[in-house]
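**Q** sequence first, then the predicted structure:
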Amino acid sequence: MASAYKIHLTVNDTGIVPNKPQTDEAAFKISELLQENHDKHHAYWGRIGFHNHIVHHLLTLYGVGAPASIIEQRYKENAPDMRPVMDKDDIPIENLYNLETFNKCLGIEKYYHSFLLFFQKEMEEKGWEKVLQEYVFAGDERADDLMGRLYDGFLHPLIHLGFGIEFNQPVIMCEGLAQAATHWNWTGKFLQSAEEAAKSNPNPTSKSMVELHDEIYADKKLSTAADWNDDNKVRDGILVRAPGEMMRIARQWIVTPENLEQKTAEMINSVIYFTAAAQRPPKQIRFDFYFMHCLNASIFFPTLNKLSWLSTANKVRLLQWKGHLDLAMYASRRSPPLLLEEIATYVPAKLERGDAEWPGIFRRLEEFKDDGHAIKLGRAVRNGELVAGKYGDVEWERIKGFMWEKIGNMVIDSVEDEGVTWVRSAGFDEAWVDYKDRPRQTSI
């Protein structure tokens, strides 16, 4: 049985995107390898900001039905690059029960292991639900601070925690909380300010994300606020050169208990839209590395919405913060034009033997050697089809029908293509200089 110290997956712990059933052999192998990763490897493979993706990669493979042999092969390819876990704690975990000490250690990477052991101890004694309620969702200053840190680092702590919740693994939840505790809190400060701005909006009727994308694109001060040389294009670009303009946009996207389910679908559809449509013809099809993290994080919100112990108010808050960060992320890459025709007219590279249908797409993604970003992207797109594809013809629905599977093909075709795998900051001319022009396509 899974606990705060032991990883244990069964054939029923396969997540929310069905593809192929799992086997006892694969369940045993992934449990063994994720436990080894937990025991031997640090959460960061370099300094903070460079994350160990083994958990994300293996669970995604397992979730789409990859066999034990593939799961083990991908682990062996990535494990040698990982940083060893600390062999000692920088602070006794008992000291973290003191709120002043807890706060002083936040945002400092060397305390990751101490925070990890602290949350494991708490979770073993109280259960994971009560720990998340107390440390993330209590609504007090400490919880709000930690919740904000979940969204930092291009959403990596939230993604890690989300995998733990989706696959019922408390150990992985503890890793996600410890990651959050050692990330920065500037993201949370922005999100809390955006939340307050949305509450003060005299017009409580929310605009759609796609309407706000258009407003960002049309606002030249906001859409050009980030500079290519900014170390962090949200923090050092958008929030320095156009903070008022960004807040004006954010305050117009409002989630309520009544529209929570539909706004979840809207967020998922819109993030897939701006990630897939941010292309630069005639350059090769590529996905923006930073937008991709917004998309990969979107997969967990239907699971969060189903948690019976989590209040509706907190579900609303989680989603609204995600939407506000997505809007800031779109602006931060110089707001690339969103070319829906690039999706609608896309011709998959492999149309034979079912390679262009979802089972074939996932098989090809299983075979692709990387750190897991590609298959996470493919699974998140398929989740979008399952969650957001049921709404029919609504104003915010940009991705619909055949487009879902076409985007799945764009994902696998782009990473199988020659050259650099991801484009970084798709709205900048500088980001595309290393990519070749592609042959002209014909619509199918």
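**A** All right, it came through fine. Numbers count the residues shown, from 1 in each chain.

**Q** C-alpha only now, for contacts and for neighbours.
**A** OK.

**Q** any idea how far Leu61 is from Ile54?
**A** Applying CA to CA, to the nearest Å, the value for Leu61 to Ile54 is 11 Å.

**Q** my error: substitute Tyr62 in the last question.
**A** Distance check for Tyr62 against Ile54: by CA to CA, it reads 12 Å.

**Q** the two: who's more crowded?
**A** Each of Tyr62 and Ile54 has its neighbours counted (other CA atoms under 10 Å); Tyr62 has more, 28 against 22.

**Q** next one for the comparison:
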Amino acid sequence: MAAAGTLEQLLPRTIHKAPLSLPGATPASRALVEELLERDRATHHCFFNAIGFHNHLSHHLLAAYDLGASPALLQAAYDEELKEQNDVFVADREKGTVERQKEVLTRENWREYLGQDKYYANYVLFFSEEVKRLGAHAAFEEYVFSEQANAHGACMTERFVAGALHPFIQMGYAIEFNSPAMVAQGPSVRPA
């Protein structure tokens, strides 16, 4: 496990364009969207603003990329949405308090912090490590659909379809673009 707790580059940041996407995306736009997705994952919380709307930055970037957006347009989209994002370590959205939580989530204790937004970064790190260890498909099955994932009040399948289906949408993008890093974010985006 990555005890240091860094969210960057734990999993490959590569994406793979779907065969039925529109023409126009270039190697430069792909490289930029991969970089921007990694930056979003490493620096922004799944909720933006004090109310706690879901961060759709990655979805916006991938949709624009898939429609053939230029690197300049991708960067402009990122820069515009950046203005509203919460820090990945936000501890209190209403007060804007940023504080890195020191708890290390493990296969034994990961259920203990469910429902607490301030542990979002810890969950992304934990699920990234599990995707790396098990593979994307097996980690998703184990932490969302298994009996153990839904026992003891964890209710991960319910959490997965909660929050206006945001985790489900996140996973859809992860599957469409074959992105293990986005798979790790799927179960993390609805900790409440």
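**A** Noted; the coordinates are in hand. The structure displayed is predicted, hence computed values, not measured ones.

**Q** fetch the TM-score of the aligned pair.
**A** The TM-score (TM-score structural alignment, normalised by the length of structure 2) is 0.80; 172 aligned residues with a CA RMSD of 2.1 Å.

**Q** quick one: the helices in the stretch 51-200 of structure 1?
**A** In the stretch 51-200 of structure 1, the helices defined using DSSP state H, counting those that start in this stretch lie at 54-63, 68-78, 99-105, 112-126, 128-135, 141-150, 156-166, 170-181, 186-199.

**Q** tell me the most buried of those helices?
**A** Greatest average neighbour count among the helices of the stretch 51-200 of structure 1 goes to helix 170-181 (a mean of 28), per mean count of other CA atoms under 10 Å.

**Q** angle of that one against helix 156-166?
**A** Helix 170-181 of structure 1 runs at 160 degrees relative to helix 156-166, counting by axes from the mean of the first three to the mean of the last three CA atoms, to 10 degrees.

**Q** would CSV of the helices of the stretch 51-200 of structure 1 with distance to Lys322 of structure 1 be doable?
**A** Compiled in CSV, these are given as follows (distance: least, CA to CA, whole Å):
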stretch, distance to Lys322 of structure 1
helix 54-63, 19
helix 68-78, 29
helix 99-105, 24
helix 112-126, 24
helix 128-135, 18
helix 141-150, 10
helix 156-166, 10
helix 170-181, 15
helix 186-199, 9
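
**Q** what does the longest helix along structure 2 correspond to over in structure 1?
**A** Counting residues, the longest helix in structure 2 under DSSP state H turns out to be helix 27-43. Mapping helix 27-43 of structure 2 onto structure 1 (TM-score structural alignment) gives residues 24-40.

**Q** after superposition, how close is the matching stretch to structure 2?
**A** After superposition onto structure 2, stretch 24-40 of structure 1 sits on average 1.0 Å from its aligned residues (mean CA distance after the TM-score superposition for structure 1).

**Q** what comes up buried for that stretch?
**A** Neighbour-count burial for stretch 24-40 of structure 1 flags 26-27, 29-35, 37-38, 40 (criterion: 16 or more other CA atoms under 10 Å).

**Q** what's that stretch in contact with?
**A** In this structure, residues lying in contact with stretch 24-40 of structure 1 by CA atoms under 8 Å, 6 or more residues apart in numbering are 6-11, 54-55, 58-59, 62, 66-68, 71-72, 75, 79, 84-85.

**Q** same check, this time on stretch 110-124 of structure 2
**A** 5, 7, 45-46, 88-92, 101, 103-105, 154, 184-185, 188-192.

**Q** drop anything exposed from these.
**A** Using 16+ other CA under 10 Å, the buried ones in the contacts of stretch 110-124 of structure 2 are 5, 7, 45-46, 88-91, 104-105, 154, 184-185, 188-191.

**Q** okay, helices next: where are they in the stretch 251-400 of structure 1?
**A** Along the stretch 251-400 of structure 1, the stretches classed as helices by DSSP H, counting those that start in this stretch are 260-276, 289-298, 301-305, 312-332, 340-344, 358-367, 373-388.

**Q** now render those as CSV, adding distance to Pro18 of structure 1 and mean neighbour count.
**A** Output for the helices of the stretch 251-400 of structure 1, formatted as CSV (distance: least, CA to CA, whole Å; neighbours: other CA atoms under 10 Å):
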stretch, distance to Pro18 of structure 1, mean neighbour count
helix 260-276, 18, 25
helix 289-298, 17, 24
helix 301-305, 14, 17
helix 312-332, 24, 23
helix 340-344, 24, 18
helix 358-367, 10, 20
helix 373-388, 9, 23
